[in-house]
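>>> this one's sequence-less:
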């Protein structure tokens, strides 16, 4: 039974993409034409088109049976392309820092109610942070998560995290939303997010924001250290390297007013 359902699901996905392709090849096309082209019943084509219309990917010409694509697929493709461009530009900056420090660099983006790693450069040391591209981590206990939210209005941050349970990954993890909001004020002032063993015992991270041409933080760039290799005396040096890299990347993305670093004493 499970195999049959899986085959049906795959078949349905293929039909959807077939309809999208047919719509993409012709500005306006009717149900009958699509059904004949794809060798599907008109009722099946109609059902899929109505679902895609509800989702916003297809528009219907009045009460006729003519359908066309909306710009929603273009918007999705543009977002993916933006990340691809950003990753290619970020790679050179990140590799430069890893070459100087030997430590791991990560690029993370906002994904619903978490961060997702979209690029990384591994540490040259055997003792290193475990990570992989595509891995998700909480916003509230990661340096990247902090810089991704620090420049958003407080009410928006509260809305994003309203259903999030603040799990104590370690004894250092922030305990609630109010504590997190308070932490974000410091992040904005320094233009630096810091994870002091909040996500994982024995691991520290520093992160800085990456801005797009509209001044919106679209990513965070971080450096990660096992605590035994983190030299607090070099903290400002690490931050300066990150800021230089992120400012260069932000400039390449069209933003030229990168914030200055102001050390905040505890």
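Noted; the coordinates are in hand. Because the structure is a prediction, the values reported are computed rather than measured.
>>> hey, let's count contacts and neighbours off CA atoms from now on
OK.
>>> ok, now which ones touch the closest residue to residue 93 other than its chain neighbours?
Of all residues not flanking residue 93 in the chain, residue 245 sits nearest, at 5.3 Å (CA to CA, 6 or more residues apart in numbering). Shown in contact with residue 245 (CA atoms under 8 Å, 6 or more residues apart in numbering): 90, 93, 94.
>>> specify the local secondary structure of the spatially most central residue of the chain.
Centre of the chain computed as the mean C-alpha position; nearest residue by CA atoms, centre = their mean is residue 109, 2.7 Å away. Put simply, residue 109 is strand when judged by DSSP: H, G, I helix; E, B strand; the rest coil.
>>> hang on, it packs against residue 221?
No - applying CA atoms under 8 Å, one finds residue 109 not in contact with residue 221, separated by 9.2 Å.
>>> the stretch 1-150 of the chain: strands as residue ranges?
29-30, 58-60, 66-69, 104-111, 114-121, 136-138 (DSSP state E, counting those that start in this stretch).
>>> buried residues, the second one. List them.
Yep, that's strand 58-60 we're talking about. 58, 59, 60 (16 or more other CA atoms under 10 Å).
>>> pretty sure the second one sits against residue 70.
To tie it back to what came earlier, the one meant is residue 59. Yes - in this structure, residue 59 is within contact of residue 70 by CA under 8 Å, at 6.1 Å.
>>> list the buried residues for the longest helix seen in the chain?
Ranked by residue count, the top helix of the chain under DSSP state H comes out as helix 72-101. Neighbour counts using 16+ other CA under 10 Å place 83, 86, 87, 89, 90, 91, 93, 94, 95, 97, 98, 101 of helix 72-101 among the buried residues.
>>> on the three-state scheme, residue 215 is what?
Applying three-state DSSP: residue 215 is coil.
>>> and it, how many neighbours?
Using other CA atoms under 10 Å, residue 215 has 16 neighbouring residues.
>>> which element, helix or strand, includes the residue nearest to residue 93?
For residue 245, the host element (DSSP states H and E) is helix 235-252.
>>> quick one, that helix and strand 104-111 angle?
Per axes from the mean of the first three to the mean of the last three CA atoms, to 10 degrees, the angle that helix 235-252 makes with strand 104-111 is 50 degrees.
>>> what angle do helix 235-252 and helix 72-101 make?
Using the same axes, to 10 degrees, the inter-axis angle of helix 235-252 relative to helix 72-101 is 150 degrees.
>>> hold the first one in mind and look at this next one:
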């Protein structure tokens, strides 16, 4: 069967990926010439690609013999992919249970860089629903799930984010100063949950809680969300414990030990 020629391929990126595939298939580290010969590339081109991959931790060069092997950064990528795939599957029954019991939309998000991304959503049966989309990114300072994740990050990672965070205002309730944000994060750590009280969108409230890994660090969060006409403060109080309990159940599937 004749393969169709693909368009819009960036040659240098394609070659870099092929280098990783060559190293993945080789039981032993390979030198620049060996890799170049297997790919029919000039030595200087191969070296430039390897140097770039090494700079990003995707390959490692043995300083004694000059040969290359796959880098540990790839293992980190694989762990993130595995964690997210497993997390979605493991969390699904718990998310459905929350929706069945409380009839509101439930979200599952994971941290990515200085934002979070929706990886699952279970719609409630109510007539008025939220617009949200799996794969969509959002900011962390103005949402319940975002603040839950921030509150349980390692101090060094949190400091890096706070040093670069842009506290964009979306509503009169949005946090716009670092002092306010830090105070809220401290409160969230003490109580184990967070709120979005019309902070990213007027007329919308949610209660959220972090999902923790075996180190007690936040890798994700869940939320129950809805319009303020249904998500009254009394309703929020009713949802706090179920959301916290659900997040802990999901956390336990990642190795988190409840003390």
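Arrived safely, thanks for sending. Fair warning: this is a prediction, and the values are worked out from it, not measured in the lab.
>>> and which of the buried residues of strand 58-60 of structure 1 is nearest to residue 237 of structure 1?
residue 58 (51.7 Å; CA to CA).
>>> which residue in structure 2 lines up with residue 222 of structure 1?
Under the alignment (TM-score structural alignment), residue 222 of structure 1 pairs with residue 223 in structure 2.
>>> what about the nearest residue to its match once chain neighbours are set aside, how many residues close to it?
The shortest distance from residue 223 of structure 2 to any non-neighbouring residue, by CA to CA, 6+ apart, is to residue 208 (4.0 Å). Residue 208 of structure 2 sits with 30 neighbouring residues when counted by other CA under 10 Å.
>>> return the set of buried residues in the strand or helix carrying residue 208 of structure 2.
Residue 208 of structure 2 is part of strand 204-212 when elements are defined by DSSP H and E. Buried residues in strand 204-212 of structure 2, counted by 16+ other CA under 10 Å: 204, 205, 206, 207, 208, 209, 210, 211, 212.
>>> same deal with stretch 59-73 of structure 1?
By neighbour count on 16+ other CA under 10 Å, the buried set for stretch 59-73 of structure 1 is 59, 60, 66, 67, 68, 69.
>>> next up, the contacts around the second one.
Read it as residue 60 of structure 1. 53, 66, 67, 68.
>>> ok, and what's touching stretch 75-86 of structure 1?
Contact partners of stretch 75-86 of structure 1, identified using CA under 8 Å, 6+ apart, comprise 249, 253.
>>> return the mean post-superposition distance for that stretch against structure 2.
Compared with structure 2 after fitting, stretch 75-86 of structure 1 deviates on average by 1.1 Å (mean CA distance after the TM-score superposition for structure 1).
>>> what stretch of structure 2 does that stretch fall on?
Stretch 75-86 of structure 1 lines up with residues 76-87 of structure 2 when matched by TM-score structural alignment.
>>> contact partners for the closest residue to residue 216 of structure 2 other than its chain neighbours?
Once flanking residues are discounted, residue 216 of structure 2 sits nearest to residue 256: 6.4 Å by CA to CA, 6+ apart. By CA under 8 Å, 6+ apart, the residues touching residue 256 of structure 2 are 212, 213, 214, 215, 216.
>>> so what's the fourth one closest to, chain neighbours aside?
Read that as residue 215 of structure 2. Per CA to CA, 6+ apart, closest to residue 215 of structure 2 is residue 256, 6.9 Å.
>>> doesn't that neighbour belong to a helix?
No - per three-state DSSP, residue 256 of structure 2 lies outside any helix segment and is coil.
>>> ok, it to residue 211 of structure 2 distance?
Here the criterion is CA to CA, to the nearest Å. By it, residue 256 of structure 2 lies 9 Å from residue 211 of structure 2.
>>> show me what contacts residue 139 of structure 2?
By CA under 8 Å, 6+ apart, the residues touching residue 139 of structure 2 are 114, 115, 116, 146.
>>> re the thing from before, out of the strands of the stretch 1-150 of structure 1, nearest to residue 11 of structure 1?
strand 58-60 (20.0 Å).
>>> can I get the contacts of residue 139 of structure 2 in TSV including distance to residue 76 of structure 2 and neighbour count?
What follows is the contacts of residue 139 of structure 2, written out as TSV (distance: CA to CA, whole Å; neighbours: other CA atoms under 10 Å):
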residue	distance to residue 76 of structure 2	neighbour count
114	18	19
115	19	18
116	18	23
146	22	29
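>>> which of those residues lies closest to residue 131 of structure 2?
residue 116 (16.2 Å).
>>> quick one: contacts for the closest one?
With contact set as CA under 8 Å, 6+ apart, residue 116 of structure 2 has these partners: 109, 110, 137, 138, 139, 140, 146.
>>> isn't the first one right up against residue 120?
Yes - using CA under 8 Å, residue 109 of structure 2 and residue 120 qualify as a contacting pair, with a distance of 7.0 Å.
>>> those two: who's more crowded?
The residue with more neighbours, out of residue 109 of structure 2 and residue 120, is residue 109; 29 against 21, by other CA under 10 Å.
>>> what is the neighbour count of the closest residue to that one other than its chain neighbours?
Ranked by CA to CA, 6+ apart and with sequence neighbours excluded, the top spatial neighbour of residue 109 of structure 2 is residue 118, at 4.4 Å. Applying other CA under 10 Å, we find 20 residues neighbouring residue 118 of structure 2.
>>> could you check how far the residue lying closest to residue 218 of structure 2 once chain neighbours are set aside is from residue 186 of structure 2?
The shortest distance from residue 218 of structure 2 to any non-neighbouring residue, by CA to CA, 6+ apart, is to residue 212 (4.4 Å). Note on residue 212 of structure 2: its distance to residue 186 of structure 2, by CA to CA, is 17 Å.
>>> kindly report the same for residue 105 of structure 2.
From residue 105 of structure 2 to residue 186 of structure 2 the distance is 27 Å (CA to CA).
>>> who's more crowded, those two?
Neighbour count, other CA under 10 Å: between residue 105 of structure 2 and residue 186, residue 105 has more, with 24 against 12.
>>> re earlier: mind putting the buried residues of strand 204-212 of structure 2 into TSV with distance to residue 227 of structure 2?
Shown next, in TSV, are the buried residues of strand 204-212 of structure 2 (distance: CA to CA, whole Å):
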residue	distance to residue 227 of structure 2
204	5
205	6
206	9
207	12
208	15
209	19
210	22
211	24
212	27
